[in-house]
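[1] predicted model follows, preceded by the sequence.
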Amino acid sequence: MGRLEGKTAIVTGGARGLGGAAVDALAAEGAVVVIADMLDEAGAARAAKLNAEGRKAEYVHLDVRDTANWAALVSGVVARHGRLDILVNNAGINAPVTIEDATAEQFRAILEVNLIGPFLGMKAVIPAMRASGGGSIINMASNSTQMVLPLTSLYGASKSALANLTKSTAVHCAQRGYNIRVNSIHPGAHETEMLLGNGGAKPADIPQVRSLINAIPMGRMGKPSEIGSVVVFLASEDSSYMTASELFSDGGLTVVSFGADPAQQ
């Protein structure tokens, strides 16, 4: 019996990348997983694959920026499954630009997905989780809340705000006695489409990003499945006394001096 048997989870941006890894890991532990994304073909394919393997998954189209989308998603999940226990706010976008090159339109777009999306998601699920007796909200932040680089000026700002929103929501839920834990995961470089690119220009070929990867003490990028394991930990009772926590999964990068020559350490 899996650690999440009988639980129902929503994962935004769950069609691929770190979100896809979270979906796979939650389903492997027995949860019914609702893949919420705008990548309809990829999301439906992932759900079909999991169901063929004997897991429990479904796909629902979701624009995380839309309040009505969120309301329909949550009400539908509760109607079909009777409960909602886990939310993974993973959907995110990036634009590797400096403050001088960035536009206000780019910044607004990133904030809408990376910050407003999780805000709307948390507001939507809290009543349903309370009705289910509690739950776990997991927000996918970034190690860019600690690692400051010119090319993450917009992305890092959005994720830093999300980390703060995570903690204030966690304290609110705890003090109200909702039995809802709210934590954030802060990944570093992982082998996903967002970092490696999916055709065309590859962010990993940008010198600053390549230097970041080379500086990782463990000498490699993370595997998406390694984030999936952290998601399961935070979703399960293994982390029952943890809320408002920030879990960094970046091979130790945030604790070293970025840009220093390892040979000189």
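    Everything's here; your move. Numbers count the residues shown, from 1 in each chain.
[2] going forward, measure contacts and count neighbours with C-alpha atoms only.
    Fine.
[3] packing partners of the strand or helix carrying His172?
    Per DSSP states H and E: His172 is located in helix 153-175. Helix 153-175 is packed against helix 104-111, strand 135-140, strand 180-187, with contacts defined by 3 or more Cα pairs under 8 Å, 6 or more residues apart in numbering; DSSP states H and E.
[4] would you mind finding the most buried of the ones you listed?
    Greatest average neighbour count among the helices and strands packed on helix 153-175 goes to strand 135-140 (a mean of 27), per mean count of other Cα atoms under 10 Å.
[5] which residues does that strand contact?
    By Cα atoms under 8 Å, 6 or more residues apart in numbering, the residues outside strand 135-140 that reach it are 84-90, 118, 122, 129, 162-163, 166, 179-187, 231, 234-235.
[6] give me that answer again for 7 Å
    85-90, 129, 179-186, 235 (Cα atoms under 7 Å, 6 or more residues apart in numbering).
[7] so which of those is the closest to Thr145?
    Using Cα to Cα, His186 is the member of those that sits closest to Thr145, with 7.9 Å.
[8] about what we covered before: centre of the chain to the helix holding His172, how far?
    13 Å (Cα atoms, centre = their mean, to the nearest Å).
[9] can you check what angle separates it from strand 135-140?
    Put simply, helix 153-175 runs at 170 degrees to strand 135-140, going by axes from the mean of the first three to the mean of the last three Cα atoms, to 10 degrees.
[10] another one to put next to it:
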Amino acid sequence: MAHRVQDKVIIVTGAAQGIGFGIAEMLAQEGARVVIADKQAEKGEAAAAKICAAGHTAIFQYADVTREADCAALVQIAVQRFGKLDGLVNNAGWFPRATLEETSTELWEAIMNVNVRSAFYCCKYAIPAMQHAGGGSIVNIGSIHGLQASANLVAYGAAKGALLNLTRTLAGAYGADRIRCNYLIPGWVLSEGEIALAESRGGDVNELRAQGAQLLFGRHQTPQDAAYAVVYLISDESSQVTGSIFHIDAGMSSLIFKARHVA
């Protein structure tokens, strides 16, 4: 049976867990050869092993994607191992909450490094490899906070807004090379990072689930919800799609919540 991204070579950053792993796993299930990039070595190795144990193809490569040298090496290893590079999913991200007053220069720089600089570095080295391969697809994992203001996510919102502009710039600059670039907005995913953030603020997973029940479809999203869209954007089915914003957020960007009957 033919798969939607058969034999495509795809790098997924921040893929040791959460949304990134969900994306990597589904791409592999659809026939891709996946390079899992993360700085969590033990979790990254386990993620690749899980995919391989299911009969698919994945390798783990340690990479701190805020470091240019690591991003250059990541692309080089993907090409050396599999002979080409067809796609890149810039998923690595960090979303600490802080108002303007709470945001130090150091925190600002750290958030920018993880959410924007990493994508710049990865694209800088991935695009020449894609040009050599005759084309490719880049998916930048964005956020509704890149479109809408939130007073306690000043740096994160600014970073995701910058990532959107980078996406559109690259889409225009490299379209003639058959390289596409799109911005995907997942919704509220009950990921390890989201749970850890809630716990750091005195909450727990049960509180999060209760909040998720108030969303339009009655639940938080899963990594797989985002992964379905990534498979489409990486596949040839989306060959005419570039510079686009994909809302895979269960209506969150429109502030849609379940209607309540009032007695």
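    Sure, I can see it. In this text, all values refer to a predicted model and were calculated from it rather than measured experimentally.
[11] wait, a strand at Glu100 of structure 1?
    No. Under DSSP: H, G, I helix; E, B strand; the rest coil, Glu100 of structure 1 sits outside any strand and is assigned coil.
[12] rewinding a little: columns distance to Val97 of structure 1 on top of the helices and strands packed on helix 153-175 of structure 1, output as CSV?
    What follows is those, written out as CSV (distance: least, Cα to Cα, whole Å):
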stretch, distance to Val97 of structure 1
helix 104-111, 9
strand 135-140, 21
strand 180-187, 20
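[13] could you work out which of those reaches nearest to Ala204 of structure 1?
    With respect to Ala204 of structure 1, and counting by Cα to Cα, the nearest of these is strand 180-187 at 15.7 Å.
[14] other SSEs contacting the closest one?
    Contact here means 3 or more Cα pairs under 7 Å, 6 or more residues apart in numbering; DSSP states H and E; on that basis strand 180-187 of structure 1 packs against strand 135-140, helix 153-175, strand 246-249.
[15] out of these, which is the most enclosed?
    Most buried among these, counting by mean count of other Cα under 10 Å: strand 135-140, with a mean of 27.
[16] that strand vs structure 2, average offset?
    With mean Cα distance after the TM-score superposition for structure 1, strand 135-140 of structure 1 departs from structure 2 by a mean of 0.4 Å once superposed.
[17] that strand aligns to what range in structure 2?
    Mapped onto structure 2 using TM-score structural alignment, strand 135-140 of structure 1 covers residues 136-141.
[18] the aligned partner of Ala53 of structure 2 in structure 1 - how many residues pack around it?
    Alignment note (TM-score structural alignment): Ala53 of structure 2 maps to Ala52 of structure 1. Neighbour count for Ala52 of structure 1, taken as other Cα atoms under 10 Å: 11.
[19] repeat for Gln264 of structure 1
    The tally of other residues near Gln264 of structure 1 (other Cα under 10 Å) stands at 5.
[20] coming back round to it: please convert the helices and strands packed on strand 180-187 of structure 1 to TSV, extending it with distance to Val74 of structure 1.
    Putting these into TSV (distance: least, Cα to Cα, whole Å) gives the following:
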stretch	distance to Val74 of structure 1
strand 135-140	14
helix 153-175	19
strand 246-249	26
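[21] any idea how far the closest residue to Ala92 of structure 2 other than its chain neighbours is from Val35 of structure 2?
    Closest residue in space to Ala92 of structure 2, ignoring its immediate chain neighbours: Gly14 at 4.2 Å, by Cα to Cα, 6 or more residues apart in numbering. Using Cα to Cα, to the nearest Å, Gly14 of structure 2 is found at 11 Å from Val35 of structure 2.
[22] pull up the gap between Gln211 of structure 2 and His220 of structure 2, please.
    Per Cα to Cα, Gln211 of structure 2 is found 8 Å from His220 of structure 2.
[23] so the two - more neighbours on which side?
    The neighbour comparison of Gln211 of structure 2 against His220 (other Cα under 10 Å) goes to His220, with 22 against 13.
[24] that one matches what in structure 1?
    So, by TM-score structural alignment, His220 of structure 2 is matched to Met221.
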